[in-house]
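1. give the three-dimensional model of this entry:
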Amino acid sequence: MATKKKSSTEEVSVEEKLKILYKLQSYLSEIDRIKTLRGELPLEVADLDDEIAGLNTRIAKFESDLVEINKAIKEEKEKIEISKAKIEKYNKQLDNVRNSKEYDHLSKEIEFETLEIELAEKHIRDYQQEAKNIEEQINAAKELLNEKMLDLEQKRKELNDIISETKAQEEKLREKVKKTESKVDPRLLAAFRRIRKNARNGLAIVTIQRGACGGCFNKIPPQRQLDIKMGKKIIVCEYCGRILVDPELVGAPIIES
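-> Presented below is the predicted three-dimensional model:
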C-alpha cells in the first residue's frame, strides 16, 4: 500500500514539474515575442549612432584639411607679395646699373621672382580647387549627417514607444518567471536553461503534435509517445534534446492530424 502511495506521489511530482516548466516556457516565450516586436530597432539605432560618429569624424578631418589648405594659400600669397617687392626693388636698381653684368644679374633676379609668382599662383589655384572639392565633400557629408540624424531620431522614437508600451508587461512577466523558477529543482532548471539557450526558437519544452516533436517535428515512436502521455518521467527528444510533454497534461491545443 505504501509503495503505491509513493509511486502516485512521484507521478504527480513529475506531472507538476512538467506543468511548471511549460508555464515557465510560456512566460519566456511571451518575453521573446516582446523582444521580437522591437525587432531590429536596437541594432539599427546602434548602427546609426556609429554612422553618425563616423560622419562627424570625417567632417572634422575635412575641416582640419581645409584649415591647412587655407593656411597654405595664405603662405603662397605672402610669397607673391615678397617676390613683387623684390621685383620692384630690382627694377629701381636697373636705373642705376653701371655695367651689363649688373644688368644681366638684375634681369635674371626679376625673371626668377616672376617665375616664383607664377608658381605660387599655380599652387594657389591648385589649393583653391582642392579646397572646393573638400567643401563639396563637407556639404555632402553634412547633408548625409542630417539625414542620419533624422533617421536616428525616428528610430529612437519608435523604439522608445515600443519599450514604453511593453515595459510594464515585460516587468510583470519577468516577475512571474522569477516566481516560477523558484518552484523548479535547480538541476532541472539548469538543464531547461541550457536546452533553451541551444534551441533556435528558445523553446526548451514542447508538446507532441501529430505524433512528432513540436520543436524539430521529427516523429516519435509510439511507445515513447505513450511514456510521455503517462507523464511519469521527464523525456527529451532524441533528435533536438527538447523536453517533451503531452498537450493534454499542460492544457495546450492539440493539432489534429
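
2. could you use CA atoms for every contact and neighbour count after this?
-> OK.

3. tell me which element L150 falls in.
-> Using DSSP states H and E, L150 maps to helix 100-181.

4. any chance you could list what contacts whatever helix or strand comes next after that helix?
-> Where DSSP H and E defines the elements, the next helix or strand beyond helix 100-181 is helix 186-198. Outside of helix 186-198, the residues within contact range by C-alpha atoms under 8 Å, 6 or more residues apart in numbering are 181, 202-205, 241-242.

5. okay, the angle between helix 186-198 and helix 100-181?
-> On the basis of axes from the mean of the first three to the mean of the last three C-alpha atoms, to 10 degrees, helix 186-198 is oriented at 140 degrees to helix 100-181.

6. after helix 186-198, next one along is what?
-> In the C-terminal direction, the helix or strand that comes right after helix 186-198 (DSSP H and E) is strand 205-209.

7. could you also give me the structure for this next sequence, so I can compare it with the first?
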Amino acid sequence: MANKKELSVEDKLRALYALQLVDSKIDEIRNVRGELPLEVEDLEDEVAGLSTRLDKLKSDLEAIDVQIKEKKNAIDEHKTSIKKYLDQQKNVRNNREFNSLTKEVEFQELEIQLAEKHIKEMKASIEHKKEVLGQTKEKLDSKQHHLKHKKAELSDIMAETEKEENFLIGKSEEFQEKIEDRLLAAYTRIRTSVRNGLAVVSIERGASAGSFFTIPPQTQMEIAGRKKILTDEHSGRILVDNILAEEVKDEMEKLFAKL
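-> Next up is the predicted model:
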C-alpha cells in the first residue's frame, strides 16, 4: 500500500470524525433493513425444507401404490395356484398326494391373508401420509406467500437505500485512505467493540458523548488544543472537541443533503 500523506493531528481528528459520521449513516441505513435479510434467508431455508419434504411424501405415496399393485398381483397369482392345486386334487392317486396339495392350498391361502394384511396397513399409511402431505402443502403455501411478501419488502428497501449506501461506502473508503493504518486499525477495533459503533465522540457538557463520566478539565483543554489524539479512559473511544465536531457535522450534513 502506498504511504498515506502525513496529516496534522487536527486533520487526523477531522478525518476520523468525518469517517465516524459516514459509517454511522451507513449503520442507520442497514438498521432500516434490520433483520429482514436474515428473515428472508430463514424463510428460503424453510421453503426449501418443506418442498423437499413434500417431494418425499409424494414419492412415498407413489412407492406404496406400486407395492399395493404388486401385492394384488401376488394375490391373483396365489388364487391361480389354489385353483391349480384344487384341480390336481381331483386326479390324485393316493392320500399322500392329496395331503401334499392340501398343504400347498393352505400355504397359498396364508400368503393371500398376509398380502391382504399388508395392503390394509399400506392403505392406512397412505391415508396418514395424505393427511401429512395436505398439512405440509398448506404450510408451504403459507411460507411461500410470506417469503414473497418479505422479498418484496426487502427489494423496496434495497431500491430506496442501495444507491445511498454505495455512495456512503465510497466516501468511507475515501476518508479511510487519509488515515494512517495504525490509527485506522484502532478506530475499527473500538468501533467493533462498542454496541452503537461509535469509536469517535465529541465532548458534551464536560463528558464524552453517550457517557456519564466527566472528562478532567486539563484533558478537555488538551483535546481542544488538537495537538494529540486522546481517548476516553472509561470507554476507550477517541475524543474530539465540540467545536471541531460541529464543524465536521456541518460539512457532512451538506454531503448527506445530496443523497
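
8. TM-score for these two?
-> After superposition, the two chains reach a TM-score (TM-score structural alignment, normalised by the length of structure 1) of 0.85; 243 aligned residues with a C-alpha RMSD of 2.2 Å.

9. now stretch 129-147 of structure 2: buried residues?
-> By neighbour count, with 16 or more other C-alpha atoms under 10 Å as the criterion, the buried positions of stretch 129-147 of structure 2 are 129, 133, 136-137, 140, 143-144, 147.

10. then stretch 18-30 of structure 2?
-> Buried residues in stretch 18-30 of structure 2 (16+ other C-alpha under 10 Å): 18-27, 29-30.

11. please render these as TSV that adds secondary structure and distance to Q218 of structure 2 to the earlier fields.
-> Putting those into TSV (DSSP: H, G, I helix; E, B strand; the rest coil; distance: C-alpha to C-alpha, whole Å) gives the following:
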residue	secondary structure	distance to Q218 of structure 2
A18	helix	25
L19	helix	27
Q20	helix	25
L21	helix	27
V22	helix	30
D23	helix	30
S24	helix	29
K25	helix	32
I26	helix	34
D27	helix	34
I29	helix	38
R30	helix	39
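
12. please pull up the equivalent of C240 of structure 1 in structure 2.
-> Residue correspondence, TM-score structural alignment: C240 of structure 1 in this structure matches S235 in structure 2.

13. what helix or strand is A53 of structure 1 located in?
-> When elements are assigned from DSSP H and E, A53 of structure 1 belongs to helix 41-94.

14. just to revisit the earlier point, nearest to S81 of structure 2, of the buried residues of stretch 129-147 of structure 2?
-> Within the buried residues of stretch 129-147 of structure 2, the smallest distance to S81 of structure 2 is 34.3 Å, found for K129 (C-alpha to C-alpha).

15. could you measure from the closest one over to Y85 of structure 2?
-> Distance of K129 of structure 2 to Y85 of structure 2, given as C-alpha to C-alpha, to the nearest Å: 40 Å.

16. also S211 of structure 2?
-> As defined by C-alpha to C-alpha, S211 of structure 2 lies at a distance of 99 Å from Y85 of structure 2.

17. could you do Y187 of structure 2 as well?
-> Distance of Y187 of structure 2 to Y85 of structure 2, computed by C-alpha to C-alpha: 94 Å.

18. and N95 of structure 2, by the same measure?
-> Summarising the geometry, the distance separating N95 of structure 2 from Y85 of structure 2, computed by C-alpha to C-alpha, is 14 Å.

19. got it, and L13 of structure 2?
-> Distance of L13 of structure 2 to Y85 of structure 2, given as C-alpha to C-alpha: 104 Å.

20. the two: who's more crowded?
-> Shown here are L13 of structure 2 and Y85; by other C-alpha atoms under 10 Å, L13 has more neighbours (26 against 19).

21. mind telling me what the more buried one corresponds to in structure 1?
-> In structure 1, L13 of structure 2 lands on L18 (TM-score structural alignment).

22. report the secondary structure state of the residue of structure 2 most remote from its centre.
-> Relative to the centre of structure 2, and counting by C-alpha atoms, centre = their mean, the farthest-placed residue is R93 at 79.2 Å. Secondary structure, DSSP: H, G, I helix; E, B strand; the rest coil: R93 of structure 2 is coil.

23. what lines up with P217 of structure 2 in structure 1?
-> Correspondence of P217 of structure 2 to structure 1, assessed by TM-score structural alignment: P222.

24. which non-adjacent residue is nearest that match?
-> The spatially closest residue to P222 of structure 1, leaving aside those adjacent along the chain, is G211, at 7.8 Å (C-alpha to C-alpha, 6 or more residues apart in numbering).

25. the one you found touches K219, doesn't it?
-> Yes. Between G211 of structure 1 and K219 there is a contact at 5.9 Å, judged by C-alpha atoms under 8 Å.

26. quick check: neighbours shared by the two?
-> Among the neighbours of G211 of structure 1, none is also in contact with K219 (C-alpha under 8 Å, 6+ apart).

27. mean deviation, the helix holding L150 of structure 1 versus structure 2?
-> Superposed on structure 2, helix 100-181 of structure 1 shows a mean distance to its aligned partners of 1.5 Å (mean C-alpha distance after the TM-score superposition for structure 1).

28. so where is that helix in structure 2?
-> Residues 95-176 of structure 2 are the counterpart of helix 100-181 of structure 1, counting by TM-score structural alignment.
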